[in-house]
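K.L.:
dropping a prediction and its sequence here:
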Amino acid sequence: MEREQTVELIRTQLRKQRALAGMNQDEFGKRTNYSASTVSAVETGTRPVDLPYARHADEILETGGLFESLLHTAQRDAQPEWFMPWLKAERAATQLRYFNPTLIPGLFQTENYARAVLRFDDTRPELEIEQQVTARLERQEILKLERPPQIVAVIDESVLRRTDAIMAEQLAHLLRMADLSFVHIHIVPASAGLHVGLSGALSLARLADGTWIGHMENQLGGEQADKEERVATLLARWECVRGVALPRTLSVALIKEVESQHGPQ
């Protein structure tokens, strides 16, 4: 089913199931802690359905997870085709490795940061951007699994020092992520100078059978690396990048230092 069809199905079923339950938009909003105007915006398509809304609707309307399931389908369909193999690998991984010389990794992005990044493409309609933001935040559900993967992220110091207003919130969130026992965040300090990681971002996923899958993104999209030779190259480059990064405790201290320079949120 195409994403647009799935989204329309969600809106239609929300209206139908609400009506069958004998609730108008105001009553449904009070039960789900949303305003009547928000309920109307969701049902008319001017506001995308996010995961909390879908879960609240399933609970109040007793639909057995229907809306959450439909939303997952719509979000998968919203992802670009080239990203789907990596998304599948990311969800199945026991270990994840990320390096990005320019951005906070997607799994650790706040909603506002993700929205700002997705707006880099100024040809996208606002509704599509919001759908992509929802899909990106949905990826972060793996952080809430009972047995989440071990995640190691290496980030360049310059990424922390962006002066955008959203950075105080983003750095505070990054510190909360660093507090998770299975998350290891390392910062490449500016003093490291030139290093191999500056040639581009890379991601690696280790699956349950021990195999590794790599992923690289560029201006036109991204590609997966699953051939042994290419994966070996990415693993070697990862080790080089990890080697010039600060230890975990010093990395967290640097993030806190930069966060303090942004002032109170």
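P.N.:
In hand now; what should we look at? Numbers count the residues shown, from 1 in each chain.

K.L.:
could you use CA atoms for every contact and neighbour count after this?
P.N.:
Noted.

K.L.:
strands of the protein, start to end?
P.N.:
Here the chain has its strands, by DSSP state E, at 95-100, 150-156, 183-188, 202-206, 212-218, 221-225.

K.L.:
which residues sit against the first one?
P.N.:
Right, strand 95-100. Applying C-alpha atoms under 8 Å, 6 or more residues apart in numbering, the contact partners of strand 95-100 are 90, 105, 149-156, 197, 200-207, 238, 241.

K.L.:
do the same with the second one
P.N.:
When contacts are defined by C-alpha under 8 Å, 6+ apart, strand 150-156 is touched by residues 94-105, 182-190, 241-242, 245.

K.L.:
try it again with 6 Å
P.N.:
95-101, 182-188 (C-alpha atoms under 6 Å, 6 or more residues apart in numbering).

K.L.:
now the strands of the chain in TSV, with mean neighbour count?
P.N.:
Shown next, in TSV, are these (neighbours: other C-alpha atoms under 10 Å):
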stretch	mean neighbour count
strand 95-100	22
strand 150-156	22
strand 183-188	24
strand 202-206	22
strand 212-218	20
strand 221-225	16
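
K.L.:
how about the ones you listed, which one is nearest Arg119?
P.N.:
Arg119 sits nearest to strand 221-225 of all the strands of the chain, at 15.3 Å, using C-alpha to C-alpha.

K.L.:
output the contacting helices and strands for that closest one.
P.N.:
strand 212-218 (3 or more C-alpha pairs under 6 Å, 6 or more residues apart in numbering; DSSP states H and E).

K.L.:
want to compare, so here's the second one:
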Amino acid sequence: MSGGILEGDRNMGLIRAQLRRQRVLAGMNQDEFGKRTNYSASTVSAVETGTRAMDTPFAARADEVLETGGLFVSLLELARRDGQPRWFRPWLDAERAADQLRCYQPTLVPGLLQTEAYARAVIRCDDKLTDAQVEQRLAARMDRQSILNKDEPPQFVVVLDEIVIRRVDEAFHQALADQVHRLIELAERPNISIHIVPADIAIHVSLTGPFILAKTADGGWVGNLENQLGGIVVDKDDALATLLSRWETVRNEALSRRQSTELMKEVVKSWT
């Protein structure tokens, strides 16, 4: 992953330099630019120096004020893609093009459904990342979620083990409570279905690890497997057939959509 981080850092540095250049060419100091974009001068300074990650709303406002025709939004999207590990980039392309997504996670809320606080806590578990790299990865993860808000979003079916919504300690309590509330809200969308495998199902075939499947408009499937060293993009027919079979098995072990929502509500209620 270090190669992706270095490449992403370099590209983000070029974007920050271009932002400063365009701002100066427009005859604006940081204070004036901040007023025009509805950000404080300190925020503008933090973005330009890299102590705060540039996000899509900031890039969009910069494009409007500097009249750059979407330049910064486009550069930011490219930088985020290049900042991802090389093995992950084909999956990102498949994810964006998918009309169906099927995800099983035995340990964590999937990245596409994570709140900012939950995602930051998960990313910070990697103690090799600097604060700036954490924020860069966080921004990229939040940006990925935009596929669920498209005019024609993919159908996203998620299966989680019950432990995912119960793994909590005192320091993580509020972040998980907010995360489960978010899952309940998302489950109300017609294109998102969340199912819980109850804790009394002690053993099932998919406990060996998480996976996600994407179905594209042409009817083909692509899979992604996560592991401690990164992940594997799966596109071979026999491997995909195995994952699709595993999906059917674990989906059948899970509660219905309504039952899963009720269980999530009970979990949150038990904490209050």
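P.N.:
That came in fine, so what should we check first? Quick caveat, the model's predicted, so the values are computed rather than measured.

K.L.:
which of the contacts of strand 150-156 of the first structure sit farthest apart?
P.N.:
Pro101 and Phe182 (22.1 Å).

K.L.:
the two: which is more packed in?
P.N.:
Here Pro101 of the first structure and Phe182 are set side by side on neighbour count (other C-alpha atoms under 10 Å), and the busier one is Pro101, at 19 against 15.

K.L.:
residue in the first structure matching Glu226 of the second structure?
P.N.:
Alignment note (TM-score structural alignment): Glu226 of the second structure maps to Glu217 of the first structure.

K.L.:
distance of its match relative to Glu146 of the first structure?
P.N.:
Noted for Glu217 of the first structure: a distance of 29 Å to Glu146 of the first structure, by C-alpha to C-alpha, to the nearest Å.

K.L.:
kindly report the same for Gln219 of the first structure.
P.N.:
Where Glu146 of the first structure is concerned, Gln219 of the first structure sits at a distance of 35 Å (C-alpha to C-alpha).

K.L.:
re the thing from before, in CSV, list the strands of the first structure along with distance to Glu4 of the first structure.
P.N.:
CSV is the format used below for the strands of the first structure (distance: least, C-alpha to C-alpha, whole Å):
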stretch, distance to Glu4 of the first structure
strand 95-100, 31
strand 150-156, 33
strand 183-188, 35
strand 202-206, 30
strand 212-218, 26
strand 221-225, 22
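
K.L.:
could you find the counterpart of Leu137 of the first structure in the second structure?
P.N.:
Looks like Leu137 of the first structure aligns to Met142 there (TM-score structural alignment).

K.L.:
can you get me a residue count around Ile203 of the second structure?
P.N.:
For Ile203 of the second structure, the neighbour count with other C-alpha under 10 Å is 8.

K.L.:
so what's it up against?
P.N.:
Contacts of Ile203 of the second structure (C-alpha under 6 Å, 6+ apart): none.

K.L.:
that one -> the first structure?
P.N.:
Correspondence of Ile203 of the second structure to the first structure, assessed by TM-score structural alignment: Leu194.

K.L.:
I'd like to know how far the residue most central in space within the second structure sits from Glu48 of the second structure.
P.N.:
Nearest to the mean C-alpha position of the second structure, by C-alpha atoms, centre = their mean, lies Arg141 at 3.2 Å. Relative to Glu48 of the second structure, Arg141 of the second structure is positioned 21 Å away (C-alpha to C-alpha).

K.L.:
cool, Glu266 of the second structure as well?
P.N.:
According to C-alpha to C-alpha, Glu266 of the second structure and Glu48 of the second structure sit 45 Å apart.

K.L.:
show me which of those two is the more surrounded one.
P.N.:
Ranked by neighbour count (other C-alpha under 10 Å), Glu266 of the second structure and Glu48 place Glu48 first, with 21 against 11.

K.L.:
corresponding residue for that one in the first structure?
P.N.:
Looking across to the first structure (by TM-score structural alignment), Glu48 of the second structure lines up with Glu43.
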